[in-house]
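A.B. asks: structural data only, the sequence is not supplied:
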């Protein structure tokens, strides 16, 4: 089951990277690939978090091994929250910065806990959960530290009118006229694509 988990994880991550590159290159379908692949990766971590690392079926005394099970399950849940935060932030859905912060803080807490546990045991921290925590924490931190206007300008650099209207709304958030102009422009864009 662990091999299937790693294969699915790698496949979804590669498809998400392709979707992001397509979105940056303004190729149609990049958003769809990004949403589907990160959504499936989130479900994989949330449902299959238990299969992240090697499993021991029994301890030395013959009792079922449960050490690390809670860590794998909770890390899977926190990883899925972090990935949802990354997805929501990259797609400019409102309210997803909080998910990003939970994923970042949770991944850093897992990293710290695993690091301290490995120091106490005198062994290096080389578990798969440790590696995944490092990657998820780095991705969450990277997306969280980039300001939303910068992301918006990168993803919509081919439409100067949209950028101008969006900047006005961001500079004057209480002005309903600017918001109505932006909404009308977006409706016009979507109507012309149909």
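C.D. replies: Okay, I see it. Since this is a predicted model, take the numbers as computed values, not measurements.

A.B. asks: C-alpha only now, for contacts and for neighbours.
C.D. replies: Will do.

A.B. asks: check contacts around residue 121.
C.D. replies: For residue 121, the contact set (CA atoms under 8 Å, 6 or more residues apart in numbering) is empty.

A.B. asks: 10 Å instead?
C.D. replies: Counting by CA atoms under 10 Å, 6 or more residues apart in numbering, residue 121 makes contact with residue 115.

A.B. asks: then the one 10 residues further on?
C.D. replies: Residues in contact with residue 131, defined by CA under 10 Å, 6+ apart, are 111, 125, 137.

A.B. asks: and these as a markdown table, adding neighbour count, distance to residue 119 and secondary structure?
C.D. replies: Shown next, in a markdown table, are the contacts of residue 131 (neighbours: other CA atoms under 10 Å; distance: CA to CA, whole Å; DSSP: H, G, I helix; E, B strand; the rest coil):
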| residue | neighbour count | distance to residue 119 | secondary structure |
| --- | --- | --- | --- |
| 111 | 20 | 12 | helix |
| 125 | 17 | 8 | coil |
| 137 | 25 | 20 | helix |
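
A.B. asks: now, which of the residues you listed sits nearest residue 160?
C.D. replies: Nearest to residue 160 out of the contacts of residue 131 is residue 137 (CA to CA; 33.3 Å).

A.B. asks: so how far is residue 108 from the closest one?
C.D. replies: Applying CA to CA, to the nearest Å, the value for residue 137 to residue 108 is 6 Å.

A.B. asks: same question for residue 78.
C.D. replies: Residue 78 is 10 Å from residue 108, where distance means CA to CA.

A.B. asks: shared neighbours of the two, anything?
C.D. replies: Common contacts of residue 78 and residue 108, defined by CA under 10 Å, 6+ apart, comprise 102, 133, 136.

A.B. asks: the residue nearest the centre of the chain is in what secondary structure piece?
C.D. replies: Nearest to the geometric centre of the chain sits residue 83, at 2.2 Å (CA atoms, centre = their mean). Using DSSP states H and E, residue 83 falls within helix 69-90.

A.B. asks: other SSEs contacting that helix?
C.D. replies: helix 30-48, helix 97-121, helix 128-145, helix 148-155 (3 or more CA pairs under 10 Å, 6 or more residues apart in numbering; DSSP states H and E).

A.B. asks: presented hereafter is structure B, for comparison with structure A:
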């Protein structure tokens, strides 16, 4: 499952690069890869972080070493990383709800990281703690940067060839409650 995760992260990076170089397919690649990564983390996080191979999910012996706290921690980590994946996706695609997902993921991810860091200091040979800690070190800074990045900055980066949309978005951002301005910005984006 580690190789699937790495391939999906690689596709996400390719999607971001495509978006930066103004390929419209970048949104699709980014959407599919980050959604698939969220699926890996959320439903499969328990198995992944506890190093249970997919082929042995139904084998009782695979769960012998897993304590209740490890199970809860692995499931929680999977949920947190899935929320961060979707929050990053929403922020890059400028969809509503991105900030809320990122703040929930960042807050719970920071708490998880502190707990895992203490656990890792006790047992440095723990693959379980190392897996979660590495992903925290990667996902928390990326998510923090995107959370702090203003929407207008992202619009100026990803739509630099469309000054009409940038101007419409800027006007709408000045009056966030004016639905007519947001509708005009959306129309300018679709052109």
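C.D. replies: Everything's here; your move. As the structure is a computational prediction, the values presented were derived from the model and not from experiment.

A.B. asks: mind listing what the residue nearest to the centre of structure 1 touches?
C.D. replies: Listed by CA under 10 Å, 6+ apart, the contact partners of residue 83 of structure 1 are 38-39, 41-42, 45, 89, 99-100, 103-104, 136-137, 139-140.

A.B. asks: quick one: it from residue 43 of structure 1, how far?
C.D. replies: Plainly put, residue 83 of structure 1 is 10 Å away from residue 43 of structure 1 if you go by CA to CA.

A.B. asks: same check, this time on residue 64 of structure 1
C.D. replies: According to CA to CA, residue 64 of structure 1 and residue 43 of structure 1 sit 27 Å apart.

A.B. asks: next: residue 142 of structure 1.
C.D. replies: For residue 142 of structure 1, the distance to residue 43 of structure 1 (CA to CA) stands at 22 Å.

A.B. asks: so between the two, which is more surrounded?
C.D. replies: Neighbour count, other CA atoms under 10 Å: between residue 142 of structure 1 and residue 43, residue 43 has more, with 16 against 12.

A.B. asks: quick check: the aligned residue for that one in structure 2?
C.D. replies: Matched across to structure 2, residue 43 of structure 1 falls on residue 39, judged by TM-score structural alignment.

A.B. asks: quick check: that match vs residue 4 of structure 2, distance?
C.D. replies: Residue 39 of structure 2 sits 11 Å away from residue 4 of structure 2, going by CA to CA.

A.B. asks: which ones are touching residue 36 of structure 2?
C.D. replies: Residue 36 of structure 2 touches 4-5, 8-9, 12, 30, 42, 82, 85-86, counting by CA under 10 Å, 6+ apart.

A.B. asks: give me the helices and strands touching whichever strand or helix holds residue 46 of structure 2, please.
C.D. replies: Residue 46 of structure 2 is part of helix 45-49, with elements assigned from DSSP H and E. Where contact means 3+ CA pairs under 10 Å, 6+ apart, helix 45-49 of structure 2 is packed against helix 25-41, helix 68-92, helix 127-148.

A.B. asks: and residue 96 of structure 2, what's its match in structure 1?
C.D. replies: Counting by TM-score structural alignment, residue 96 of structure 2 lines up with residue 94 in structure 1.

A.B. asks: re the thing from before, and the contacts of residue 83 of structure 1 as TSV, adding distance to residue 58 of structure 1?
C.D. replies: What follows is the contacts of residue 83 of structure 1, written out as TSV (distance: CA to CA, whole Å):
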residue	distance to residue 58 of structure 1
38	34
39	34
41	29
42	29
45	24
89	42
99	36
100	36
103	32
104	33
136	30
137	32
139	35
140	36
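
A.B. asks: quick revisit: quick one: which of the shared contacts of residue 78 and residue 108 of structure 1 is nearest residue 30 of structure 1?
C.D. replies: residue 136 (21.3 Å).

A.B. asks: which position in structure 2 aligns with that closest one?
C.D. replies: When structure 2 is aligned by TM-score structural alignment, the residue opposite residue 136 of structure 1 is residue 139.

A.B. asks: how many other residues sit next to that match?
C.D. replies: With other CA under 10 Å as criterion, residue 139 of structure 2 counts 19.

A.B. asks: likewise residue 70 of structure 1?
C.D. replies: Using other CA under 10 Å, residue 70 of structure 1 has 12 neighbouring residues.

A.B. asks: show me what it aligns to in structure 2.
C.D. replies: By TM-score structural alignment, residue 70 of structure 1 lines up with residue 72 in structure 2.

A.B. asks: my read: that match touches residue 47, true?
C.D. replies: No. Contact criterion CA atoms under 10 Å: residue 72 of structure 2 and residue 47 do not qualify, at 11.3 Å.

A.B. asks: give me the residues contacting stretch 9-21 of structure 1.
C.D. replies: By CA under 10 Å, 6+ apart, the surrounding residues in contact with stretch 9-21 of structure 1 are 3-8, 22-42, 44-45, 52, 87, 90, 155.

A.B. asks: I should have written stretch 156-174 of structure 1 there, sorry.
C.D. replies: Applying CA under 10 Å, 6+ apart, the contact partners of stretch 156-174 of structure 1 are 23-24, 26, 149-153, 175-183, 185-186, 189.
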